[in-house]
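In: Show me the folded form of this:
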Amino acid sequence: MVTEEDVRGLALALPATTEKTMYGTPAFYVRGKWFARMREEGDVLVLPVSAEEEKAGLIAAEPATFFTTPHYDGHAIVLVRLGAVDAGELRELLTEAWRLRAPRRLAAELDDHA
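Out: Predicted coordinates:
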């Protein structure tokens, strides 16, 4: 099971990432735009995805890992249960969320170093 500390370590390893508080919980930003935040429960991560269709696909494919609440209806944001995701998948999810919010030039730099 991954933890909030795992999320923090993976998120802060991405270029130009900072940690701030959002709604009283840790959140991670790239150049001022949030790309991940812990929910109040402490074992759920909030992540943007590319489209509502991607969100629906994740939830349909892995409902034990991904879910939503009415608050996020109509938004391309998915909730991730940390107890149901492994570190490798978490790294991919955080990196993709980071890419969605990072400036293009910064995202291209990450690709150049991959």
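In: okay, CA-based contacts and neighbour counts for the rest of this
Out: OK.
In: what residues does the longest helix that the chain contains touch?
Out: In the chain, with assignment by DSSP state H, the single longest helix is helix 87-101. Outside of helix 87-101, the residues within contact range by CA atoms under 8 Å, 6 or more residues apart in numbering are 2, 6-7, 10-11, 14, 30, 33-36, 47-50, 107.
In: Buried among the residues you listed? Need that as a selection in ChimeraX.
Out: The following ChimeraX line selects those of the contacts of helix 87-101 that are buried, judged by 16 or more other CA atoms under 10 Å:
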select :2,7,10,11,14,30,34,35,36,47,48,49,107
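In: Please flag which of the contacts of helix 87-101 sit within helices.
Out: Members of those lying in helices (criterion: DSSP H): 6-7, 10-11, 107.
In: To compare with the earlier structure, here is another sequence to fold:
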Amino acid sequence: MVTVEQVRQVALSLPRAYEALVRDRVKFRVGRIVFAALSADETELGFGYPKEARDALVAAEPDKFFLPRESDLRYHWVQARMAALDEDELHELITDAWRMCVPKRVAADHLRMLGL
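Out: Next comes the predicted model:
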């Protein structure tokens, strides 16, 4: 199980990322693009994810992942139950969502700095 503080720590460690409060919901952005967001009750995490792969993700682990509400299906987005995530998975999901929002050079520089 991951916490809100762990989500915040991972998201804010990424270049150009910042936190915003929108309608009482915590969102993490790069510029104006949201790459991760917490539900109002902070039990669910939404994050950027390729549309073409999200059905397979949800089908593989339906107790952990689920599709966003119908009005948000047009976005590259999926949801997860925070109680079902572990720290390594959280880091990977948030980092991959962030990479979808930043220039390739920024992502490459960051990964190079980490030795990846």
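In: Superpose the two chains and report the TM-score.
Out: Put the two chains on top of each other and the TM-score (TM-score structural alignment, normalised by the length of the first structure) is 0.90; 113 aligned residues with a CA RMSD of 1.4 Å.
In: contacting residues around the spatially most central residue of the first structure?
Out: For the first structure, Leu47 is the residue whose C-alpha lies nearest the centre (CA atoms, centre = their mean; 3.4 Å). Shown in contact with Leu47 of the first structure (CA under 8 Å, 6+ apart): 35-37, 77-80, 93-94, 97.
In: Go again with 6 Å.
Out: By CA atoms under 6 Å, 6 or more residues apart in numbering, Leu47 of the first structure lies in contact with 36, 77-78.
In: Could you find the closest non-adjacent residue to it?
Out: Ala36 (4.9 Å; CA to CA, 6 or more residues apart in numbering).
In: What is the aligned counterpart of the one you found in the second structure?
Out: Structural correspondence for Ala36 of the first structure with respect to the second structure (TM-score structural alignment): Ala36.
In: is it true that that match touches Phe28?
Out: Yes: contact criterion CA atoms under 6 Å: Ala36 of the second structure and Phe28 qualify, at 5.2 Å.
In: just to revisit the earlier point, just give me the match in the second structure for the residue nearest to the centre of the first structure.
Out: So, by TM-score structural alignment, Leu47 of the first structure is matched to Phe47.
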